[in-house]
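J.: below are the sequence and a predicted model; questions follow.
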Amino acid sequence: MGSLDKPTFSRSPSASNTTPASSSGRPRSLSCANIRSLSSSYSIVATQPVVTWHDYVHVLLMESGNVARAAIHRTKDGVSLASTDDLDLSYEQVQLLLQGFDDSTRLRKEGIWLGHEHFTLTRITDRRIMVGRDARTGAGCVIYRCVTCIIVACYEDGNHPGGCYSLITKLGDFLVDSGF
C-alpha cells in the first residue's frame, strides 16, 4: 500500500493575488495571524492513496504470511473483486457461503467448499465470521461477511490459525466501518 501523497494546495477563488510576505519581500514568520491569513487564502486538499481490491488481497493479506490464498467477492452478485490465482470461487459457492451466515444447517452437513477444497464448518460468530478446518491436512479458512462484499482466506497447516483470523477480522471490520 502506498504512503499518503503530499497535500496539494490551491488558492481559493476569493483570495487576493498577494503572497504572505513582509514588506522586504521575505516570507513572514509564522504566527497565529499569519496562519489565519494563509488558511483564508489557500485550501488544503489531502489526496488519499488509491487502494484497490487487488492491493487488499495481494499486499495486505498475502504478504502477511498468515494467508495462503484469498478472495474478495461482491455479495449482491458474487462477482470476484480480487483473488489469488489459486482460489477460484464459483457463483454458487459464494451464494452458499452468504446463505450459510443466515442458516448454517447445510454448511454444517455438507461443509464449506472453496474452489476444490473442502473444510468442515467449525464456527460462526455474530453472523459475520465463519471458520472452517480440514482435519486431514490441518489447513483452514476464515470468511468474513461485510455489507457489500465477502472476504475469503485460507491458511495452510503450519500457519497459526489465529494470525489469519485476526487479519481477516481486522480487514472486515475496517471495510464495514468504511461502508463496505
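T.: That came in fine, so what should we check first?
J.: make it CA atoms for all contacts and neighbour counts henceforth
T.: Will do.
J.: could you pull out the helices for the chain?
T.: Counting by DSSP state H, the chain has helices at residues 32-41, 53-55, 91-102, 105-110, 161-177.
J.: so where do the strands sit in this structure?
T.: Taking DSSP state E to define them, one finds strands in the chain at 8-11, 42-45, 69-74, 80-83, 112-114, 117-125, 129-133, 140-145, 149-155.
J.: let me have the helices of the chain in CSV, adding distance to Ile129 and mean neighbour count as columns.
T.: Output for the helices of the chain, formatted as CSV (distance: least, Cα to Cα, whole Å; neighbours: other Cα atoms under 10 Å):
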stretch, distance to Ile129, mean neighbour count
helix 32-41, 46, 13
helix 53-55, 20, 15
helix 91-102, 8, 17
helix 105-110, 14, 14
helix 161-177, 8, 17
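J.: one more structure, for comparison:
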Amino acid sequence: MSWQSYVDDQLIGTKVVTDALICGHDGNIWAASPKLQATPQELKKMIDSIGNSDVLAPSGVVLGGVKYMYLSGTDRVIRAKKDKSGIHVMKTTQAVIVARYDDPIMPEQCATVTEKLGDYLISVGY
C-alpha cells in the first residue's frame, strides 16, 4: 500500500478525519490530503517538540499557518485544538501521522483512527 493510500483510505476514508498527512521524522511529507498545507519546517518543529509540554504549552502547535492550542500529549502523541477543530499527531518508529478534524467530528473519533494506524505502522516497523 502506498503512503497516499494510507492517507486517503485509512484516515480520510473513515470520515472522522478531515485532512491528514504522513511525514518522516525530518518533516518531509510522504503523503498528504490536498487541503492540508503544512510546511516541512512546521512539521519538524512539531516533531521535535513531541513529549515536551514545556515547549508546546506556551507556544501551541502550528500547522498550515494555523496555531492550535496544545491540550495534552505523551512521548508519541500531541493533542491540540482551535475553536471547533483540532489536530491529533502520532509519532511512530519512522513516521509521523498528522490528522486534522472539524466539527461535528469528535476529537476521540479522530484520535482512535490516528492511533490505530500508528500502532499498525509501529507493528510493521514504520
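T.: Ah, there it is. In this text, all values refer to a predicted model and were calculated from it rather than measured experimentally.
J.: superposed, how do the two chains score by TM?
T.: TM-score of the superposed chains, computed with TM-score structural alignment, normalised by the length of structure 2, equals 0.94; 126 aligned residues with a Cα RMSD of 1.1 Å.
J.: give me whichever of the strands of structure 1 is most buried.
T.: Comparing the strands of structure 1 by mean neighbour count (mean count of other Cα atoms under 10 Å), strand 140-145 comes out on top with a mean of 27.
J.: mean deviation of that one from structure 2?
T.: Compared with structure 2 after fitting, strand 140-145 of structure 1 deviates on average by 0.4 Å (mean Cα distance after the TM-score superposition for structure 1).
J.: report all helices and strands that that strand contacts.
T.: Contacting strand 140-145 of structure 1 under the criterion 3 or more Cα pairs under 8 Å, 6 or more residues apart in numbering; DSSP states H and E are the following elements: strand 129-133, strand 149-155, helix 161-177.
J.: quick one: closest of those to Leu81 of structure 1.
T.: Taking Cα to Cα, strand 149-155 is the member of those nearest to Leu81 of structure 1, at 8.6 Å.
J.: in structure 2, what range does that closest one match?
T.: Counting by TM-score structural alignment, strand 149-155 of structure 1 pairs with residues 95-101 of structure 2.
J.: quick one: average offset of that stretch versus structure 1, please.
T.: Mean for stretch 95-101 of structure 2 is 0.4 Å (mean Cα distance after the TM-score superposition for structure 1).
J.: what's the nearest residue to the residue nearest in space to the middle of structure 2 if we skip its chain neighbours?
T.: The centroid of structure 2 falls nearest to Val98 when counting by Cα atoms, centre = their mean (1.6 Å). Leaving out its chain neighbours, the residue that sits closest to Val98 of structure 2 by Cα to Cα, 6 or more residues apart in numbering is Val89, at 4.5 Å.
J.: go ahead and confirm the one you found touches Asp75.
T.: No. The pair Val89 of structure 2 and Asp75 fails to qualify as a contact (Cα atoms under 8 Å) at a distance of 10.9 Å.
J.: hang on, the earlier thing: what's in contact with the match of strand 149-155 of structure 1?
T.: With Cα atoms under 8 Å, 6 or more residues apart in numbering as the test, stretch 95-101 of structure 2 has contacts from 11, 16-25, 47, 85-91, 107, 110, 114, 118, 126.
J.: how distant is that stretch from the center of its chain?
T.: Chain-centre distance of stretch 95-101 of structure 2: 2 Å, with Cα atoms, centre = their mean, to the nearest Å.
J.: what does stretch 165-180 of structure 1 give?
T.: Put simply, stretch 165-180 of structure 1 sits 6 Å off its chain's centre (Cα atoms, centre = their mean).
J.: same deal with stretch 45-64 of structure 1?
T.: Counting by Cα atoms, centre = their mean, stretch 45-64 of structure 1 comes out at 7 Å from the chain centroid.
J.: which residues does stretch 22-38 of structure 2 contact?
T.: Looking at what lies outside stretch 22-38 of structure 2 - Cα under 8 Å, 6+ apart - the contacts are 3-4, 7-8, 19-21, 39-44, 47, 63-65, 94-98.
J.: still on that earlier bit, now the helices of structure 1 in TSV, with distance to Arg11 of structure 1?
T.: Output for the helices of structure 1, formatted as TSV (distance: least, Cα to Cα, whole Å):
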stretch	distance to Arg11 of structure 1
helix 32-41	6
helix 53-55	34
helix 91-102	49
helix 105-110	59
helix 161-177	33
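J.: surely Lys84 of structure 2 meets Asp102?
T.: Yes. Taking contacts as Cα under 8 Å, Lys84 of structure 2 lies within contact range of Asp102: 6.2 Å.
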